Each structure stands twice: as structure tokens, then as C-alpha cells.
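A.B. asks: Give me a model of this one.
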Amino acid sequence: MDATYDAWAGPTVGELGELAVLDRITSRLPTGSPLLGPGDDCAVVAAPDGRFVVTTDMMVHGPDFRWAWSSPEDVGWKAAATNLSDVAAMGAAPSGLVIALAAPQATPVAVLEGIADGFRLAVDALAPGCGVVGGDLSTSATFTVAVTAFGDLGGRAPVLRSGARVGDVVAVSGELGRAARGLARLFRDGVDHQGEPDRAATVASGADADPDVDRQRRPVPPIADGPRAAVAGATAMLDLSDGLAIDAGRLARASRVTLLLEVDLDEVALHGGEDHGLLATFPADAALPGGFRRIGVVRDRGDADLLRAGAPVPTTGWDPYADWDGAAG
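C.D. replies: This is a model prediction of the structure:
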């Protein structure tokens, strides 16, 4: 987080009005190469083979981010990364994003500009050529970012989570557990004496310089490995947004198989969320592409979704309804 930049200073969204705010935001966003970009009622985006994938995700202040711990750029980056990762998990290349922001009236415009900068930085780093092609602004008591992402399949069939076959290799690409370790440190060291998220405590504790905290704020999903997996013949794939164990359970149930882990992973790597890596299955004779590495094998469906050393692994992870009670929001 840039200590020299105060996004909370300057005119507010209520003072400038929608048109002026839109102008200041759109000038900072990546446009990509749509057939028709922002400015009309809809954008027009090419789908070369007549098909595309689409996904949507929200980030809400409280359960998904805290201003005490994240800068506006962090929030924009994370909102982009989480949606780009979902597109990649289908084997598609991200082609466009649509963003809706709902902000309290007293929000400084610089905060929205910072979010736009975060989107630009994330797209440039993770999915060059993708653009922000439209969106909407509204007001709300709770700051909310909603993103819809589109992806180009490149003439390939989408990779579903339901296609794993007995004998397939189970592989992951990306990091496991770093974002969860970063969040744990923020909850430990980035709080005041009442346990509320606190910027001063975060700085004083040194958490700002922790690379795991940085990964919590700005995940780096392996976007290019999604299309690579599709080309390499991946039979099933999904984004590891909620934790390896819970997402492996989703893939196992969708494919009606059991996944057997062959590697020793700690509890944070198994159950921590928000790394946004990719979990995929490949034919046994396939060469694993990109950053994918083998972690297990697909077995016939048994009583458990996920096994390790013959014992069931609880398929638990991040659940916003179960894991967040509104405290410190």
C-alpha cells in the first residue's frame, strides 16, 4: 500500500456527480480491443468461434475486504484477479470485464480512481489484451464491487469440473495457503485493542511488508495456465478460490469420483482460500503444462470426496455465510 497516496482526500462522489466520476474512472481503465467499448448501453465484444464464457463475482466491504487493510488499488486488483481466474478455469482467455461500483455518497472520488488503477495493473500483469468494456455506478451504505468477466474459448470446448476420469492425474497450478496465512496475520497483528481492523496496527506490526499479506491483498492467479491446460487435454478444472479441499470436493462430486492426494500438505494449504490457483485433472499420459504439478490421482467413487493416506479429508474451506458474522465489518 502506497503510504504517500491518500485516496480518502479530495472531492467525493456525491459532490462531483455520476458523469464526472465516470469520466475520471474510465480514463484510468484498460480498454482492450472490443468492437465497441464504454459509452453506449452495451459493449460489443467479438466471440471468434461463436461461444464465450461469462462469470460474475462480488467484493463487499466487510466479508471480502477491509479498508483498514487494503488500498483502493488492492481492491481493484483483487476484484479483477478473482474474475480472471474463473475465466481461466474454464480453459478460456479473458477478453472483457464489466464493473459495477456501489459507493457511499461520502466516498472520495480518488478511491474509485484507485480501484480503476488496480484493475488496470491487474489486467496488464495477468491478462494483457483484456479490457474493461463497461459498467455502472450506484450508491450504497456498504461499498460493493461487482464484476462480470467474459472469456474466449479459442475454438476449444470448455473444461468443466465434471469431466474427471478414473486414472487421471490430479494437478495444481499456483500457490497454496499464502493468502490464508496473510489473512491470519492481519487478524492477529492488524487489529486494535478491541480486535477491530486497524491501519496503524498493521503498519506497526510489520504486516504491510509480509509477502503473504501482499498475496492476500493482490492474488496472482496463473491465468495463462487455464488455456494451456485445455490445450494439453485437461479433463476437468476449477478455480481454487475457497481452498483446495473444498474445491477438490466440488470437482469430485461433479465428476462422481474420489480424489486421492499423494503429497503432504499442511492444513492451511488444504483449507485456506483466496489463492486462486487452478485445480485440474489430466490423462495419465499427458504432459503437465505451464506451472501445473502433480498432487494426486483420480480413483473410483467411494464414500469420501477426498482422501489422503487412505483417510478422508474434510472438504471444508471458506464459506461467506458460515465464516463471517459481520464483526469488524
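A.B. asks: Please make it C-alpha for all contacts and neighbour counts, starting now.
C.D. replies: OK.
A.B. asks: which residues in the stretch 51-200 of the chain form helices?
C.D. replies: Per DSSP state H, counting those that start in this stretch, the stretch 51-200 of the chain carries helices over the ranges 72-88, 109-126, 178-189, 199-205.
A.B. asks: Please generate a structure for the following sequence too, so the two can be compared:
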Amino acid sequence: MCVRRCVITVGDLGEFGAINRITGRLPQGAAVMLGPGDDAAVIGAPDGRVAVSTDLLIEGRHFRRDWSSGYDVGRKAAAQNLADVAAMGATPTCIVVGLGIPADLPVTWLDALTEGFRDECAVVGASVAGGDITRCDLVVLGVTALGDLGGRPPVTRAGAAPGQVVAVAGRLGYAAAGWALLEAGAPVDSSVLQEAVAAHRRPCPPYAEGPRAAELGATAMLDVSDGLLQDLGHVAKASGVRIELDPQAFPIGEPVAVAAKELGVDPLEWVLAGGEDHALAAVFPKDVRLPASWQVVGRVIEGDGVLVYGREIGHSGWDHFR
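C.D. replies: Sure, this is the predicted structure:
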């Protein structure tokens, strides 16, 4: 009978018990030739090249445990790395995870985190192939994603040229709206506002559109993680061009519009400068016939920087050291 404490923690399991608990919940896909349990995983690379991206998430900086469940954090951490791989035109194959956690972290939270990693990877047919675990005062996640280019050249940030068009796939402004609602402590008493908050907790990147854009002839592409203006600024700089955006071309989702009205904010600020939706932005030749999943929002001309017709945006996006 439990008298003093009923919550089983990671400290109760110990390091190797926690590792066994994590790996026991992780099925392995076809790309994983050797999964968790050895000094390193072995991943197949049919293309002969591997697209690799890594990100760090720190509790209190990138997520809050009072705002997000362990499952949400796992989905989010996997998503932002898998989206980076898709933005290169590659198909994600696996992630590896470095995990720092407090000893008093409930095992149920760790289980949910693991299931979040697993389920987000399953969206693209990828696997959690391994990682490391250590004790830490906060929850810290280091995630590295790998992907297969499928015989195609990588789509970098440096291929934009004057005369081309800029298009976006996926949602913009939703995660920023959700964060703003939580930060303001605003009542989230409708399904529309709940959708915005859910987008902050768990993004939905358009993974398939990355390889699809590469096949359509995209010359530059990236994952919108820090805000469209700021991220497209990287494309403009790397390509030596100017990008001009048409504010009328951006659809404002209902959750973004309703949250903006609730908080007295211009919703276009969130669409252009809000991050963490992990939409994809790409540059295509003007004559490419784009599917409905891609919305043309601007053009590439000679010059430098990123401009928005007739609008002045207060800030361009997220900077960790600003």
C-alpha cells in the first residue's frame, strides 16, 4: 500500500531503467538497420547522402510544463527537426534524442514524451533510432533528424533568382496566436481559440510538401521556425536577392483572426513574424504550375532584404539573444 508517495519518478527507475522504458515504446522502421541498445545506431542511406538537422529545446525557453504535456513536447520536438529535413527536399528517416531530465520527473511524463516522439515520427514513417539520457535540473531535449534525398539535389537557401515567385505551404500565425493567448492568460473558451493554443503546443508541418517542392523544381526552400520575414531574410541574403511579399496574398486563419481580435493585435504580425508553425516557404520558377497546397505570396527581384508592400511590421521574428 502506498502511504507517503504514489508518483513513480525517473529517479526510482534509475538511468538504465529509464532507458529501457523509453526504448520499449519505440518501434523501428525500415531505414533503421540497428536501433537502440548499442554504442551507435546504424541507419540505411539509399541515396548515399544524408540530410541532417539538430535542435535544442529547453524547459522555460521553448516550452512550459504547465502549458504543455509531455506528449505535446515530444510531438513538438520531433516536428521542428523533421520539418528542417523536409525543407531540404528530403524524406525524414529517423531522429536521435539527447534527453536531460530531473530525477523527480514523473515516469508518466516521460512515457508521454516518448509516445509524442514516436507518434510524430510515425507521421512521416521515421523512427526514434537512439539517443542518450542524463540528469538535469530542467527538461532539456537535443534532437537530431536524418533524411534521405531520394536522388535529388538538396534544396538550399541560396537558389533564389530575380523573376521567380515565393510560395508558402502550411499554416502561419497559429502558433504565435496560441502562445500570445497563453502568455496573456486569456480565457480559451471556444474551439477556435483552443485550435490556436493547440498549434503552439503541437505544430503540424506539411512534411510531404518538402520533397514535393523539390520535384516541382523549387530553387530555394526553408522551414518557417522563427517568423516568415526573418527566415526569408536568410534566403534573400544567401541568394543575393530581394524578396517582396504581398500582404493581401496571405490567408488569415479563423483561430488567428479571433485571437487577434481578443488581444487587440494585427493578425498579420503573427502571420509574418510569428514562428513555430513550421510551414515551408519556397522559391519556384515563375512558370511552374503549383498545386493548391502552395500559396504564392510574393516575388523575387534584384536587390536585398525582405519587404512587405504597403505595411510596416513591428518585428521580423524570433531571435534567441534579442
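A.B. asks: Highest mean neighbour count out of the helices of the stretch 51-200 of structure 1?
C.D. replies: helix 72-88 (a mean of 28; mean count of other Cα atoms under 10 Å).
A.B. asks: Okay, angle between that helix and helix 109-126 too, please.
C.D. replies: 40 degrees (axes from the mean of the first three to the mean of the last three Cα atoms, to 10 degrees).
A.B. asks: residue range for helix 72-88 of structure 1 in structure 2?
C.D. replies: Using TM-score structural alignment, the residues of structure 2 aligned to helix 72-88 of structure 1 are 70-86.
A.B. asks: With structure 1 overlaid, report how far the matching stretch is off on average.
C.D. replies: Average distance, stretch 70-86 of structure 2 versus aligned residues of structure 1 after superposition (mean Cα distance after the TM-score superposition for structure 1): 0.4 Å.
A.B. asks: Map Val170 of structure 1 across to structure 2 for me.
C.D. replies: Per TM-score structural alignment, Val170 of structure 1 is aligned with Val166.
A.B. asks: mind giving me TSV with the helices of the stretch 51-200 of structure 1 and columns for distance to Asp266 of structure 1?
C.D. replies: Output for the helices of the stretch 51-200 of structure 1, formatted as TSV (distance: least, Cα to Cα, whole Å):
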stretch	distance to Asp266 of structure 1
helix 72-88	24
helix 109-126	28
helix 178-189	12
helix 199-205	25
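A.B. asks: Compare the ones you listed and report which one is nearest to Thr12 of structure 1.
C.D. replies: Among these, the nearest to Thr12 of structure 1 by Cα to Cα is helix 109-126 (5.0 Å).
A.B. asks: Show residues contacting that closest one.
C.D. replies: The contact list for helix 109-126 of structure 1 (Cα atoms under 8 Å, 6 or more residues apart in numbering) reads 7-13, 21, 24-26, 28-30, 71-81, 129-131, 220-224.
A.B. asks: Now with 7 Å, please.
C.D. replies: 7-8, 10-13, 21, 24-25, 28-30, 72-77, 80-81, 130, 223 (Cα atoms under 7 Å, 6 or more residues apart in numbering).
A.B. asks: how distant is it from the center of its chain?
C.D. replies: Centroid displacement of helix 109-126 of structure 1 relative to its chain, using Cα atoms, centre = their mean, to the nearest Å, is 15 Å.
A.B. asks: can you check stretch 169-182 of structure 1 too?
C.D. replies: Distance, centroid of stretch 169-182 of structure 1 to centroid of chain: 13 Å (Cα atoms, centre = their mean).
A.B. asks: which stretches of the stretch 151-300 of structure 1 form strands?
C.D. replies: Under the criterion DSSP state E, counting those that start in this stretch, strands of the stretch 151-300 of structure 1 are mapped to 169-173, 236-240, 257-261, 277-282, 293-300.
A.B. asks: whereabouts in structure 2 does the second one align?
C.D. replies: Strand 236-240 of structure 1 lines up with residues 220-224 of structure 2 when matched by TM-score structural alignment.
A.B. asks: The matching stretch against structure 1, how far on average?
C.D. replies: Mean for stretch 220-224 of structure 2 is 0.3 Å (mean Cα distance after the TM-score superposition for structure 1).
A.B. asks: Buried residues of stretch 239-254 of structure 2, list them for me.
C.D. replies: Applying a neighbour-count criterion of 16 or more other Cα atoms under 10 Å, the buried positions in stretch 239-254 of structure 2 are 239-245, 247, 250, 252-253.
A.B. asks: now for these, which pair is the farthest apart?
C.D. replies: Counting by Cα to Cα, the most remote pair of the buried residues of stretch 239-254 of structure 2 is Gly240 and Gly253, 32.1 Å apart.
A.B. asks: Quick check: closest non-adjacent residue to the residue nearest the centre of structure 1.
C.D. replies: Closest residue to the average C-alpha location of structure 1: Thr82 at 1.7 Å, with Cα atoms, centre = their mean. Sequence neighbours aside, His276 is the residue nearest to Thr82 of structure 1 in space, at 6.7 Å (criterion: Cα to Cα, 6 or more residues apart in numbering).
A.B. asks: Trace that neighbour over to structure 2, please.
C.D. replies: His276 of structure 1 maps onto His278 in structure 2, by TM-score structural alignment.
A.B. asks: check contacts around that match.
C.D. replies: Applying Cα under 7 Å, 6+ apart to His278 of structure 2 gives the contacts 80, 83, 203, 205, 223-225.
A.B. asks: Perfect, I'm done here.
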